[in-house]
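Visitor: just the structure for this:
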Amino acid sequence: MSGPRIGVYPGTFDPITLGHMDIIRRGAKLVDRFVVGVTTNPSKSPMFTVEERLATVRREVASIGGDIDVVAFDSLLMDFAESMGASIIVRGLRAVADFEYEYQMAGMNQQLNNRVETVFLMADVALQPIASRLVKEIALYGGDVTKFVPRAVIGEIRDRVETIGRKGS
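Guide: You can find the predicted model right below:
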């Protein structure tokens, strides 16, 4: 008999969006234990620290129920998945452009560890245009992000923009 099926959903979650929440809700249904892996990405300029993102993601997923953990990691995804005992990596897709990148990453990850499968979930149609990068840009220019992030995250983004300063003002 095999153990519980564990899935990992990696991302920077800077900030967590309604699209992320949709993938977390749906991905958690596919496994016995779901691990949201909050990571750094050297190619991105984070608005929030890893600690802040961990706290935000933990707060937001608390209402979902089920066995969901939120863990920071700063390593190769396949090493992280292995350390969590995961057999599945969940990735969200918004558009064809996402697929090309994700397809390449899944192939590389398969070469690194063929015991872990990548599962792609299409974002809800209403949430497909949402990207953290765009949410940050909209917020930094004083735009309204209420349609894109959970309610409590709106205040955190506003507070951060006040701290770092708006662009174009």
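
Visitor: C-alpha from now on. contacts and neighbour counts both.
Guide: Fine.

Visitor: contacts for the longest helix along the chain?
Guide: The single longest helix within the chain, with elements called by DSSP state H, is helix 96-112. Identification of contacts with helix 96-112 by Cα atoms under 8 Å, 6 or more residues apart in numbering yields 77-78, 91, 93, 116-118.

Visitor: in strands, which of these appear?
Guide: By the criterion of DSSP state E, membership of the contacts of helix 96-112 in strands covers 91, 93, 117-118.

Visitor: most widely separated two among those residues?
Guide: 93 and 117 (15.8 Å; Cα to Cα).

Visitor: which one's more surrounded, those two?
Guide: Legend: neighbour count by other Cα atoms under 10 Å for residue 93 and residue 117, higher for residue 93 (20 against 16).

Visitor: just checking, that one touches residue 119?
Guide: No: Residue 93 sits out of contact with residue 119 when judged by Cα atoms under 8 Å, with a separation of 10.2 Å.

Visitor: this one next, for a side-by-side:
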Amino acid sequence: MAVERTGVYPGTFDPITSGHMEVVRRSLRLVDRLVIGPHINVGKGPLFSLEERIDIIKEDIADFPQADRDRITVVPFEGLLIHFARDVQASVIIRGLRAVSDFEYEIQMANMNARMEPAIETIFLMASDRHQFIASSLVKDIARLGGDTSQFVSKKVFERLKAKFGKK
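Guide: Alright, predicted model coming up:
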């Protein structure tokens, strides 16, 4: 019997974007079980509370086929990613890369994690060209200034952003 491969996809997801969802979909081709881990990082001053971010992620994956939804869990975490990955028995950490500028930070983190836990691999998934420029921080800025974010996030996230910023 084959060993189940569990992947962790960590992030702040404030809010989850179309780019994040692309990484989720592609990750499901690589792992048997995917744990989406919204990080509890109050230092970043998130727009959405942890509970809201969890709800948003669950709302967005609700549109996936049942077989895929059954393979995804959303588990928030605090502290070191490598400890969280061990706790959920992950063999893989999945990170999305948008541009070369992401790579420097991500490779440092991957190397540190490999030193602390050599049995857990980090996999980088390059964003497709239509998602390379999407960043949660930019989406929030556009929404805050009254711009249309509908092409960068799901309809559900778009509505939540409008509600957050009092836009009609």
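
Visitor: what TM-score do we get after superposing?
Guide: Here the TM-score for the pair of chains, by TM-score structural alignment, normalised by the length of the second structure, is 0.93; 163 aligned residues with a Cα RMSD of 1.3 Å.

Visitor: report the buried residues of stretch 91-105 of the second structure.
Guide: Neighbour-count burial for stretch 91-105 of the second structure, counted by 16 or more other Cα atoms under 10 Å, picks out 91-98.

Visitor: counterpart of the longest helix of the first structure in the second structure, which residues?
Guide: Here helix 96-112 of the first structure aligns to the second structure at residues 100-116, judged by TM-score structural alignment.

Visitor: comparing that stretch with the first structure, how large is the average distance?
Guide: Aligned to the first structure and superposed, stretch 100-116 of the second structure gives a mean residue distance of 0.6 Å (mean Cα distance after the TM-score superposition for the first structure).

Visitor: and residue 76 of the second structure, what does it touch?
Guide: Counting by Cα under 8 Å, 6+ apart, residue 76 of the second structure has contacts 36-40, 50, 54.

Visitor: that one matches what in the first structure?
Guide: In the first structure, residue 76 of the second structure lands on residue 72 (TM-score structural alignment).

Visitor: and that match, which of the three is it?
Guide: With DSSP: H, G, I helix; E, B strand; the rest coil as the basis, residue 72 of the first structure sits in strand.

Visitor: can you give me the strands in the first structure?
Guide: In the first structure, the strands defined using DSSP E lie at 6-11, 33-39, 68-73, 88-93, 117-122.

Visitor: give me the distance from the third one to the chain's centre.
Guide: For strand 68-73 of the first structure, the distance between its averaged C-alpha position and the chain's averaged C-alpha position is 11 Å (Cα atoms, centre = their mean, to the nearest Å).

Visitor: so how far does that strand sit from its counterpart in the second structure?
Guide: Relative to the second structure, strand 68-73 of the first structure is 0.7 Å off (mean Cα distance after the TM-score superposition for the first structure).

Visitor: tell me which residues in that strand are buried?
Guide: So for strand 68-73 of the first structure, counting by 16+ other Cα under 10 Å, buried means 68, 70-73.

Visitor: distance of the aligned residue in the first structure for residue 164 of the second structure from residue 151 of the first structure?
Guide: Here residue 164 of the second structure is matched to residue 160 in the first structure, going by TM-score structural alignment. Distance of residue 160 of the first structure to residue 151 of the first structure, given as Cα to Cα, to the nearest Å: 15 Å.

Visitor: brilliant, that's me finished.
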